[in-house]
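Novice: Here is the input, now give the coordinates:
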Amino acid sequence: MSISENSQKMTLRIWLALFVLALSTFNIVTTELAPIGLLTPMANALATSESYIGMTVSLYAWVGALSALVASVFLGAVGKKNLLIALSIVLAVSNGLAASAETFESLMLARVIGAVAHGAFWSIIGVSAASIVPSNYIGVATSIVFGGVSVASVFGVPISNYIGMHIGWRSAFMVMSGLSVLSLVGIASLVPQISEKSSVGIGAIKAVFKSSSLIKIYFATILTISAHFTAFTYIEPMLNSLTHISEEFVPVLLLVFGVAGIAGNVITALFIDKHLKTIAVLSVLFAASMLVLIGEFHVQWYQAHIGTALAIWGATASCIFVALQTWVLRLASEQAFPASALYVAFFNLAIGIGASLGAWLVASYNVSFLYIFAGVAMALSLVFITIVPMNFENVQRTQEA
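Specialist: Down below sits the predicted model:
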């Protein structure tokens, strides 16, 4: 991975640029997952079922996966800063259209438009962040920018749920449209021009698949993210179904989940450079155990018990998201752009699989079975994570250069 030669030290502008990119990742992932916290009000307003609204998450993820692959082939040589600005505009328009949707079909159209921007965005964000910092700050930059993903994955849903309950689900999408505009202004003002040229074309994709280590991480990603989103997509109906949990307390539990995710991301940023594999293994193990416990015992648990389980799940999920992306960037080295784009494609494919699988499990069995299934699937990903070697030779050479 080539790093900007002009960046010899971290300046205030670089730090601010990283946080602007983190805000962008927070907003785009919150946009993707917003329906999870708004299933019931959206279904009621559009006269459809919760499972149909859940499918808007699946479709968004699948279109995003395809968009990431297309971007990896055709957009590697395009100026990264201008592309980020353009994609922020598209996302703002998509959220505005979703807020004004009067039918399920118009909502799906708005979501597809946003998903196209989503996939392209993720195919370039990792390389962009690494390109504006000194080589010895790549891990920190990755943790900050992809921390937006973690925070959105565990914190964006309760925010959208709260807005939906007190103002209306349409207002939640309007807030996300406003955040897109804010991100656009921040990128235009603070992010420097990125001159790095990335590998493009089918050949670059084929080169990535020659790495057995990357393939193992991709398999682990599919299993882990599918398992997480199988359970996470239906967290709001699950909490609402609990005998000892009042409807007013659901946003509080989602908030606990989110705060724990932020804490997990901070911990990851502090230790990820030296203990990446340990963080990945322990995170998956803890998350799997929590999902199994929730599935097995949640009906009998009270608020404190559920809150504790959700906190552990939220913290470990946050660690997993950052660890897997960082692992891909380290392993890929000079192939970071196509490798990252493929990771995004598999990540979004897994979200779609998880959301769809969750809908089927809820319809065919019950919520408890869904969470047990998710925990077992996540535990299986440990097989792939534990056999990936940790010899990041290319990365070490880059950092020593």
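
Novice: hey, let's count contacts and neighbours off CA atoms from now on
Specialist: OK.

Novice: Can you give the distance of stretch 31-51 from its chain's centre?
Specialist: How far stretch 31-51 lies from its chain's middle: 19 Å, per CA atoms, centre = their mean, to the nearest Å.

Novice: from what I can see residue 316 touches residue 261, true?
Specialist: Yes: in terms of CA atoms under 8 Å, residue 316 counts as a neighbour of residue 261; the distance is 7.3 Å.

Novice: Now list whatever residues contact both of these two.
Specialist: Residues touching both residue 316 and residue 261 (CA atoms under 8 Å, 6 or more residues apart in numbering): none.

Novice: Please give the structure of this sequence too, so both can be compared:
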Amino acid sequence: MPLALLALAVGAFAIGTTEFVIMGLLPEVATDLGVPVPTAGYLISAYALGVVVGAPLLTALSTRLPRKTVLLVFMGLFLAGNLATVLAPSFGSVFASRVLAGLPHGAYLGVGSLVAAHIAGPGRRATGVSRMFLGLTVANIVGVPAGTFLGQAMGWRAAFLVVVGIALLAMAGIAAFVPRQPSPPGTGLRHEVRELGRSQVVLGLVTAVFGFAGVFAVYSYVSPMMTELAGMSASGVPVVLALFGTGMTLGSLVIGPLADRALRPTIYGALASLAVVLVVFTVTVHNPWTAAVTVLVLGAVGFGVATPLQVLVMNKAAQAPTMAATSNHSAFNLANAAGAWLGGVGIGAGLGYSSPAAIGAVLAVVGLGIAVVAGLLDRPGRERGPSARASEAEAPEYSTLS
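Specialist: Alright, predicted model coming up:
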């Protein structure tokens, strides 16, 4: 992996670790801050709120800046938010620090995707994006379990202090190895918003919401599903979570080259496979071994949706892709919230702990339907205004992917 892509992946690793490690440290956080565990859970929502708000806001403020500079600023803001979490004395201040840490999440990953695609070169852009996203997937294998262990042994703030160190390392790598890329000529906030409003971009974002909501409907409740249905002990749950992260990593390695060859068919295949795996999970979840294997596959096909959808919205907003690329991560976090809520609705309605998988399958099918409709509408002669023609003329490396 080129050192520039590795530096971007280290930043993604820090982001993935801070987003998910708090889920395993909620009891410690609650005890230290003197609040109930459910109240401490609001800190997860605080981070997601920061992501949803920060992606479009920070992008709007940075459209004319060089991308390397933007990446350094975003990672610096992320570092500051996590350092504030380490130093925050009360629940309210920790809540505010988690919002601050979440603000640059989507903006960094969106701009980083554009830079990774540029570094990888024509014909390998999806592969470049998937390599940067490896940082997110490896975080679920290494960063989150290690951070949870460290937080339990040395206090929950220690985990976030390590994230600060990783963010500093990422900034050093970006400064040293990422090539300078000026902002595309003629771009600005108005141009970015216009490209974001194109129908294919909007359909791509909506596909991301439904497809990823299917994943998070299950992932949010995988712990009680394993203990209540599969018969695992609580000590086995971290192993299952690591299997999910392993699946995400394998999926990321495979999906990039596939998306480079055939973008839309890869999206269709990933969403269809996700729906099938979720249906199968309603059966296999009742045995610990089959449940563990299915979680591994779920991680692979679930995260397999992320890279091709990221590249799709970049392609369809090729003249000014920054806002679209960052907004895709807002869509993923909306999917996180919606999937968790809908899965909880199924359980609360008395449908059992297997119901999130069935609900997730329906969401994946809806996402597949939207993706197919988008593909049918994206025929020669449709949505071919001056902006689209200019995009294809100026960015042929993108048009070959769509």
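
Novice: And the residue most central in space within structure 1, which helix or strand is it part of?
Specialist: With distances taken as CA atoms, centre = their mean, residue 149 lies nearest the centre of structure 1, 4.3 Å away. Using DSSP states H and E, residue 149 of structure 1 sits within helix 138-151.

Novice: buried set for that helix?
Specialist: By neighbour count with 16 or more other CA atoms under 10 Å, helix 138-151 of structure 1 contains the buried residues 138-151.

Novice: That one vs structure 2, average offset?
Specialist: Mean deviation of helix 138-151 of structure 1 relative to structure 2 after superposition (mean CA distance after the TM-score superposition for structure 1): 2.6 Å.

Novice: Not counting its own residues, what contacts that helix?
Specialist: So helix 138-151 of structure 1 is contacted by 18-19, 21-27, 29, 126, 129-130, 133, 258, 261-262, 265, 268-269, 272-273, 317-319, 321-322, 325-326 (CA under 8 Å, 6+ apart).

Novice: cool, stretch 271-289 of structure 2 as well?
Specialist: Applying CA under 8 Å, 6+ apart, the external contacts of stretch 271-289 of structure 2 come out as 211, 215, 225-226, 229-232, 290-291, 294, 297-298, 301-302, 305, 354-355, 357-358, 360-362, 364-365, 367-368.

Novice: Distance from the chain centre to that stretch, please.
Specialist: The answer for stretch 271-289 of structure 2 is 22 Å, by CA atoms, centre = their mean.

Novice: Also stretch 188-200 of structure 1?
Specialist: Counting by CA atoms, centre = their mean, stretch 188-200 of structure 1 comes out at 22 Å from the chain centroid.

Novice: Could you do stretch 101-108 of structure 1 as well?
Specialist: With CA atoms, centre = their mean as the basis, stretch 101-108 of structure 1 stands 24 Å off its chain's centre.

Novice: mind listing what's buried in that stretch?
Specialist: Neighbour-count burial for stretch 101-108 of structure 1 [16+ other CA under 10 Å]: 101, 104, 107-108.

Novice: With stretch 270-277 of structure 1 instead?
Specialist: Residues of stretch 270-277 of structure 1 classed as buried by neighbour count (16+ other CA under 10 Å): 272-273, 276-277.

Novice: for stretch 254-268 of structure 1, same thing?
Specialist: Residues 254-268 are the ones in stretch 254-268 of structure 1 that count as buried (16+ other CA under 10 Å).
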